[in-house]
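Peer 1: Okay, here's the prediction I keep looking at, along with the sequence it came from:
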Amino acid sequence: MLNPSTISEQYAQAAQDDLKVLIVGAGVAGITLAQLLREQGHHPVLIERNNDDSHPGYMLALMPMVDDVFMDLRLRDIYRARSVALRDYGFHAHRGAMMRIDSLAGMLECYGDYRGIARGTLLSVLTDKGCDVTFGATVKTLQDHGHHVAVQIGDDRQALGLDFDLVVIADGIHSSTRALILGDRKVATVDTGWGGWVVWVPGDNDMALAEELWGAGFFYGVYPVKGKLGVFLGGDIKDTRHGPQHFIATVRKKLTVINPRMERCLQAIAAANTPFFWPLTDCRSPQWSVGRTVLLGDAAAGFLPTAGIGAGMAMESAWVLAGMLRHENGRNLAALLRAYESAQRPRVEAAQDTSRSLARLMFRQSRILAVLRDAAMRFVSVEAALRPIQKLLANKPDPDEIAKGCAGCTAVRDQLNLPHAD
């Protein structure tokens, strides 16, 4: 549960901490980090620019790299109870017939759980023990003075000046705070030119089966979560601008097979009053850490949903950062953040590259390409697409190991009984 709190109330709790932390953004990444730090005994100040937690929501597939988060938060059983195991992946030919069903469990279960969950449910799980947050607050100014960061936090009416040892910017792909540390440096983006609608449909008898159809000029996907199905239907922005009913009529003309689940899903999208529209874009920051400030989650690298790994990587990054901060008292923070970025950024960007590669294959208009994709998928399972992710899962990051290479992080090295760098 998110507990609305004032900045002053949160800052008073943080006053006695050796490390005063500000987390900007109460999304998946920001809440994960805040809760991990609180589990360690810290009192980070968490702020959110929206006035409440009424995000429209969408479905997430969480890879096994999130398991350590739930273990450390002692929420593993709750997480499993409120999510579903994604065991199978069904691939439809571009005209609608089911072409093959592959075992996701067989590909990933040796690394841990692969589960479907609604975004809102995930946030509810992460905040099961309560989570203080100040809504309607943004960072107005941010100045790094070397030994602390001076921050003005407020709304349209007033701003409050506070000092922090660390500022974590986790306010999403369209971060309004990121420019305060990047200045004129540009964030790289991939805009697929596609977007689509997300709706919820009641669950059925195949709640372990996720399905996708890579069509000629459209994409359809169904992803189970607890008690319901998350459905996505999208295409080129030029084709979706006329609304879901018009677009669905176009899609139906391209299909020769529509199974009962697909029919229910298409009808649900057509009947939805104001379905959530998801523009398919991403972002990649040229730098994560500047002094005592660091980017996290979508603010650092916002993912396309094509590989189903963006939320998992954001949670893993929060877990690695929290693990490294466990040994830090603030004196060598800039060096620690550089070590964190050096270790975690290549992992995140490798996963993001996988998402981008899949997008180039999925989001195409050509019917000829759709036929060729179908032919290839008769012989190649989804494991080929997951292989880069399997490599990431097999090489799990270790916050303590990362700290070993943190030149100048004397506090960290003392905690780990490591020799100091020359």
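Peer 2: Happy to help now that I have it.
Peer 1: only C-alpha atoms for contact and neighbour calcs from this point on.
Peer 2: Will do.
Peer 1: OK, contacts around Asp163?
Peer 2: Each residue near Asp163 by C-alpha atoms under 8 Å, 6 or more residues apart in numbering is listed here: 148-151.
Peer 1: got it, and Gln365?
Peer 2: Under the criterion of C-alpha under 8 Å, 6+ apart, the contact list for Gln365 reads 215-218.
Peer 1: Now render those residues as TSV, adding secondary structure and neighbour count.
Peer 2: Output for these, formatted as TSV (DSSP: H, G, I helix; E, B strand; the rest coil; neighbours: other C-alpha atoms under 10 Å):
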residue	secondary structure	neighbour count
Gly215	coil	28
Ala216	coil	21
Gly217	coil	21
Phe218	strand	26
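Peer 1: In CSV: those, plus distance to Ser381.
Peer 2: Supplementary listing: the contacts of Gln365 in CSV, determined by distance: C-alpha to C-alpha, whole Å:
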residue, distance to Ser381
Gly215, 18
Ala216, 20
Gly217, 22
Phe218, 21
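Peer 1: next, the one to line up against it:
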Amino acid sequence: MKAIVCGAGIAGTALAWHLERAGWDVEMVERAPAFRESGYMIDFYGPGLEAAGRMGLRPRLEEVRHPVHEIGYVDGSGRQTSRLAVKAGFAEVVSLLRGDLARVLAEQVRAPVRYGTTVAAVRQDDEGVEVELTDGTRHEADLLVGADGVHSRVRELVFGPEERFVRYLGHHVAAYVVEDEDLSRRVGARYRMLTVPHLMAGAYAVGENRLALLFLRHEPDPAVPADPAASLREHFGQLGWILPEVLGGCPQPPELYYDQVTQVEAPSWSSGRVVLLGDACQAVSLFAGHGASLAVAAAWVLAGELRAASSGDLSPALDRYAARMRPVVADVQSFGRRFLPWMAPSSRLRITARDWLLRLASLPGADRLFMNSLSPGGHRLIT
């Protein structure tokens, strides 16, 4: 059996890992010109972390993790307004950069990646699928996997235009990493955030001389600005704290990640011998906090169903994969929509209420209840 995986991010690479070990021939294509080192801090836990453990990847994840010891808010002068210590035992969480998780997965995959390339056309029948790539080559396979993100080219070609599936959540998000030993030391292994109505900026030290930055802005217009770095400086540069310093050297894409905050709601995840995976069909938004975990878990579920399928019709396996994943994706998406307004509150009154909630959560016995409230309901995906 042969699969063409479009998208060499977390979801696509995790699936390639499984398929190779099941004896499949895997080809990978990625529209980015090279492996994407940039990214943002993620909390990796739940079913995805369990799957990674069963894949034997926990030792490498431990090597690249950056533990968070405290969550807190500051004002424009850098004065702390509220905080919550993250105690051991809240939950098994591995905090790390998105690019580091992608690299840990990629290290274990044999299939080379054809960078700077994506799918140009798809033709399929009961016997297989033919894929024409943007480099002009044609390839035949038993399965085409669209793991190419929110703006999936495979989904567009097979299922329809993007506007049918992408739900804009009224915010823009940006992230990048700077190298600055002094700033890294000042922020430390604590996730610090500054919020004013409709804006949030966060920072967290990663290593001895790097600082990961995250920005969220309420914006009714989904259009991404022509100059994302200038837009960040315009909206955040006068807020104080460390922001004038870090925004002075703000890069442009691809070093700067800048996008809409969106979710993907796709009625169908497969059509014939084409299946969607990861953000292409189940994006929950960065601020739902479970995207990477769901991507790795979905790859585990899809691979398991494919292993159990006959070499002929793959449709029943693809249907079972979607049936297992849909409930948890819907749950996390709902959680993300509820949680997002608390990340960039709409008023100073709401900011004050959030700070009081965080102070109350630091009381004995209340901390665990608060942390549990930051996760949607549990689902058993890894069996």
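Peer 2: Received the coordinates, thanks. The model shown is predicted, which means the values in this text are computed figures rather than measured ones.
Peer 1: Go through the contacts of Gln365 of the first structure and name the one nearest Glu383 of the first structure.
Peer 2: Of all the contacts of Gln365 of the first structure, the one with the least separation from Glu383 of the first structure (C-alpha to C-alpha) is Gly215, at 20.2 Å.
Peer 1: Relative to Gly193 of the first structure, how far out is that closest one?
Peer 2: Remark: distance between Gly215 of the first structure and Gly193 of the first structure (C-alpha to C-alpha, to the nearest Å) = 16 Å.
Peer 1: do the same with Val151 of the first structure
Peer 2: When Val151 of the first structure is compared with Gly193 of the first structure (using C-alpha to C-alpha), they lie 37 Å apart.
Peer 1: the more surrounded of these two?
Peer 2: Under the criterion of other C-alpha atoms under 10 Å, the comparison of Val151 of the first structure against Gly193 puts Val151 first, with 20 against 13.
Peer 1: which residues touch that one?
Peer 2: Listed by C-alpha under 8 Å, 6+ apart, the contact set of Val151 of the first structure reads 139-143, 161-164.
Peer 1: Could you work out the most separated pair of the residues you listed?
Peer 2: When C-alpha to C-alpha is used, the two most widely separated members of the contacts of Val151 of the first structure are Lys140 and Phe164, lying 14.5 Å apart.
Peer 1: Compare these two (neighbour count), which wins?
Peer 2: Just comparing Lys140 of the first structure and Phe164: by other C-alpha under 10 Å the higher neighbour count belongs to Phe164, 23 against 18.
Peer 1: so who does the alignment partner in the second structure of the more buried one touch?
Peer 2: Aligned counterpart of Phe164 of the first structure in the second structure: Ala141 (TM-score structural alignment). Shown here is Ala141 of the second structure, whose contacts under the criterion C-alpha under 8 Å, 6+ apart are 1-4, 128-131.
Peer 1: follow-up on the earlier one: the contacts of Val151 of the first structure in helices, which ones?
Peer 2: Counting by DSSP state H, none of the members of the contacts of Val151 of the first structure fall within helices.
Peer 1: And the helices in the second structure?
Peer 2: According to DSSP H, the helices that the second structure contains are 10-21, 47-54, 58-64, 98-106, 153-159, 181-187, 228-236, 243-248, 279-282, 291-308, 315-343, 348-361, 366-373.
Peer 1: So what does Ala318 of the first structure match up with in the second structure?
Peer 2: Checking TM-score structural alignment: Ala318 of the first structure goes with Ala299.
Peer 1: How about the contacts made by its match?
Peer 2: The neighbourhood of Ala299 of the second structure, defined by C-alpha under 8 Å, 6+ apart, consists of 11-12, 14-15, 18, 277-278.
Peer 1: Can you get me a residue count around the closest residue to His55 of the first structure other than its chain neighbours?
Peer 2: Distance criterion C-alpha to C-alpha, 6 or more residues apart in numbering; nearest residue to His55 of the first structure, sequence neighbours excluded, is Gly120 at 7.7 Å. Around Gly120 of the first structure there are 18 other residues, counting by other C-alpha under 10 Å.
Peer 1: Map Gly120 of the first structure across to the second structure for me.
Peer 2: Using TM-score structural alignment, Gly120 of the first structure lines up with Gly99 in the second structure.
Peer 1: Quick check: the nearest residue to Ala297 of the second structure once chain neighbours are set aside vs Phe35 of the second structure, distance?
Peer 2: Nearest in space to Ala297 of the second structure, with sequence neighbours left out and distances taken as C-alpha to C-alpha, 6+ apart, is Gly48 at 4.6 Å. With the distance defined as C-alpha to C-alpha, Gly48 of the second structure ends up 22 Å from Phe35 of the second structure.
Peer 1: neighbour-wise, which of the two wins?
Peer 2: Regarding Gly48 of the second structure and Phe35, a neighbour count based on other C-alpha under 10 Å identifies Gly48 as having more, with 23 against 15.
Peer 1: Contacts only, for that one.
Peer 2: Neighbouring residues of Gly48 of the second structure by C-alpha under 8 Å, 6+ apart: 292-297.
Peer 1: What lines up with it in the first structure?
Peer 2: Matched by TM-score structural alignment, Gly48 of the second structure corresponds to Val66 in the first structure.
Peer 1: Then Asp331 of the second structure?
Peer 2: Aligning on TM-score structural alignment places Asp331 of the second structure opposite Ala350 in the first structure.
Peer 1: Report how many residues lie close to that match.
Peer 2: As a burial measure, the neighbour count of Ala350 of the first structure was computed by other C-alpha under 10 Å and equals 14.
Peer 1: which residues touch the nearest residue to Ala175 of the second structure once chain neighbours are set aside?
Peer 2: Leaving aside its chain neighbours, Ala175 of the second structure sits nearest to Leu214 (4.5 Å; criterion: C-alpha to C-alpha, 6+ apart). By C-alpha under 8 Å, 6+ apart, Leu214 of the second structure lies in contact with 40, 173-176, 201-203.
Peer 1: Do I have it right that Ala322 of the second structure meets Trp269?
Peer 2: Yes: taking C-alpha atoms under 8 Å as the definition, Ala322 of the second structure is a contact partner of Trp269 at 6.5 Å.
Peer 1: In strands, which of the contacts of Ala141 of the second structure fall?
Peer 2: Among the contacts of Ala141 of the second structure, the members falling in strands are 2-4, 128-131 (criterion: DSSP state E).
Peer 1: what about the aligned residue in the second structure for Ala268 of the first structure, how many neighbours?
Peer 2: With TM-score structural alignment as the criterion, Ala268 of the first structure lines up with Val246 in the second structure. Burial of Val246 of the second structure, expressed as a neighbour count using other C-alpha under 10 Å, amounts to 19.
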